[in-house]
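Undergrad: pasting the structure only:
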């Protein structure tokens, strides 16, 4: 998390502390303040409706900061970019809802475990090296075409396919995961805030069709790799994609788009 969130929390807390000081001064009327009086003042502030608008406004501002920083993180998250790149056309034509991005990242972390962090660091290193080499000519397309980035992508896809050994059960689980709307928002590695439920909010649309679109977009490029990439894949894994993850590809081929 960046600096804006903690600064906003400090600002919010300072307003509450200032209100406490003012309330104590009014209650004491220039006399020494006893512990009992202080506790009464604090108890009154805890339930005061006078803070309702302030808390609602502070909450909205905090959520805006969180969402802004999440968008920035996605822009700078090289591994996330790598995995979302094949899905870009589906987001652009709205075949898939961009709101799914958070759930997609959750899926990757569930499947990869600690490897997700390893791949993240590797992608960051690749981007750093490319920026050093290309300078102002750096582009994300150069990253997507980088041989090492492709290997990270392939390893991720192989691990994903391996998680679908019980294909039908895993497919149902994945669809339910994509339909989930988070009720909390992460503001740090070990801190969360509750997300207000909007009763007018439409449920996330993700069913059989979206499942097929999603996985075909990720895996179809493996089915027909260019000769150079095919050679690199065989060198890395000791087999071509059809022999390595053929069972998953067969199941996916029966998934119409």
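TA: Alright, I've got the coordinates. Everything numeric in this text was worked out from a predicted model, so none of it was measured.
Undergrad: only C-alpha atoms for contact and neighbour calcs from this point on.
TA: Noted.
Undergrad: in the stretch 101-250 of the chain, which spans are strands?
TA: Ranges of strands in the stretch 101-250 of the chain, per DSSP state E, counting those that start in this stretch, are 184-188, 191-194.
Undergrad: ok, residue 8 touching residue 62?
TA: Yes - counting by C-alpha atoms under 8 Å, residue 8 touches residue 62, with 7.1 Å between them.
Undergrad: who's more crowded, those two?
TA: Between residue 8 and residue 62, counting by other C-alpha atoms under 10 Å, residue 62 is the more crowded of the two (20 against 15).
Undergrad: For stretch 7-24, buried residues please.
TA: Buried residues in stretch 7-24, counted by 16 or more other C-alpha atoms under 10 Å: 12, 16, 20, 23-24.
Undergrad: So which of the residues you listed is the closest to residue 228?
TA: Closest approach between those and residue 228, by C-alpha to C-alpha: residue 12, at 56.7 Å.
Undergrad: Nearest spatial neighbour of the closest one, chain-adjacent residues omitted?
TA: Nearest residue to residue 12, sequence neighbours excluded (C-alpha to C-alpha, 6 or more residues apart in numbering): residue 58, at 7.0 Å.
Undergrad: then this one, side by side with the first:
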């Protein structure tokens, strides 16, 4: 059985060792063995996702950023349906772009502040802690908004900056095997114009909602200033023109 062979290995499975196991497995491709293989594959994917989020706990602000657009990520196999526009492969380039536009000092400050929020919430709720508590926390949400209020100023030339973002992300895509569960098409996937616009629209969606409301607009003006409010409004206007 493939899982038994994998379990006997004293070292973590490499791509080469997995391929070797698969080749040996194919020599005994009974329905029962095939079912075991699929179960093992799903287990590996779940563990991979867990490892990613475990790493995110060390950088909780990264997790908050991703949560803002995570609904765009494909489910298992969805990349092959042709409906998915965003792959998790964007994450390395996305984080790099955010840090470059916001500046390392501000980005690190947000990271530190988010750790403080998480620590306080864990102390408050103890064993009942769940990341949903952080996602719904007003201070945590404002922290993300604060960062993107600064980033919005980089989009004065929207087309140029959107193209820069797309190119930067595509030059730092995560290896396709990291997200093979998204579908076979993840192999040759790259971020396109539609995906870039969808990503930006999700990142600035809270501002779009606030600008549509008198109290929300006032909140932006009071927190970031009239000039920043106009900059954000102009950026959001680009999304409407692109639809």
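TA: Perfect, thanks for sending it. Keep in mind that what you see is a predicted model, and the values were worked out from it rather than measured.
Undergrad: ok so, going back, right, and the residue nearest to residue 12 of structure 1 touches residue 13 too?
TA: No - applying C-alpha under 8 Å as the test, residue 58 of structure 1 and residue 13 come out as separate, 10.3 Å apart.
Undergrad: ok so, going back, as CSV, the strands of the stretch 101-250 of structure 1 with mean neighbour count and distance to residue 172 of structure 1 would be great.
TA: Output for those, formatted as CSV (neighbours: other C-alpha atoms under 10 Å; distance: least, C-alpha to C-alpha, whole Å):
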stretch, mean neighbour count, distance to residue 172 of structure 1
strand 184-188, 15, 23
strand 191-194, 12, 27
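Undergrad: looking at those strands, which is closest to residue 116 of structure 1?
TA: Taking C-alpha to C-alpha, strand 184-188 is the member of the strands of the stretch 101-250 of structure 1 nearest to residue 116 of structure 1, at 17.3 Å.
Undergrad: I figured residue 59 of structure 2 hits residue 109, correct?
TA: No - assessed by C-alpha under 8 Å, residue 59 of structure 2 is found out of contact with residue 109, at 11.7 Å.
Undergrad: Settle it for me: which of these two has more neighbours?
TA: Counted by other C-alpha under 10 Å, residue 59 of structure 2 and residue 109 do not tie: residue 59 has more neighbours, with 16 against 13.
Undergrad: who's in contact with the aligned residue in structure 1 for the more buried one?
TA: Using TM-score structural alignment as the criterion, residue 59 of structure 2 maps onto residue 77 of structure 1. Contact partners of residue 77 of structure 1, counting by C-alpha atoms under 8 Å, 6 or more residues apart in numbering, are 120, 124.
Undergrad: in what helix or strand does the residue nearest to residue 12 of structure 1 lie?
TA: Assessed by DSSP states H and E, residue 58 of structure 1 sits inside helix 52-76.
Undergrad: okay, the angle between that helix and strand 184-188?
TA: 70 degrees (axes from the mean of the first three to the mean of the last three C-alpha atoms, to 10 degrees).
Undergrad: Which part of structure 1 matches stretch 108-123 of structure 2?
TA: Under TM-score structural alignment, the match for stretch 108-123 of structure 2 is residues 117-132.
Undergrad: Helices along the stretch 51-200 of structure 1, start to end?
TA: Applying DSSP state H, counting those that start in this stretch to the stretch 51-200 of structure 1 gives helices spanning 52-76, 78-84, 88-92, 101-112, 115-134, 140-144, 147-162, 167-179.
Undergrad: With structure 2 overlaid, report how far the fourth one is off on average.
TA: Mean deviation of helix 101-112 of structure 1 from its aligned counterpart in structure 2 after superposition (mean C-alpha distance after the TM-score superposition for structure 1): 1.0 Å.
Undergrad: what do you get for the second one?
TA: Average distance, helix 78-84 of structure 1 versus aligned residues of structure 2 after superposition (mean C-alpha distance after the TM-score superposition for structure 1): 0.8 Å.
Undergrad: if I look at residue 172 of structure 2, how far off is residue 228 of structure 2?
TA: 30 Å (C-alpha to C-alpha, to the nearest Å).
Undergrad: coming back round to it: now for the helix holding residue 58 of structure 1, which elements pack on it?
TA: Helices and strands touching helix 52-76 of structure 1, by 3 or more C-alpha pairs under 8 Å, 6 or more residues apart in numbering; DSSP states H and E, are helix 4-28, helix 78-84.
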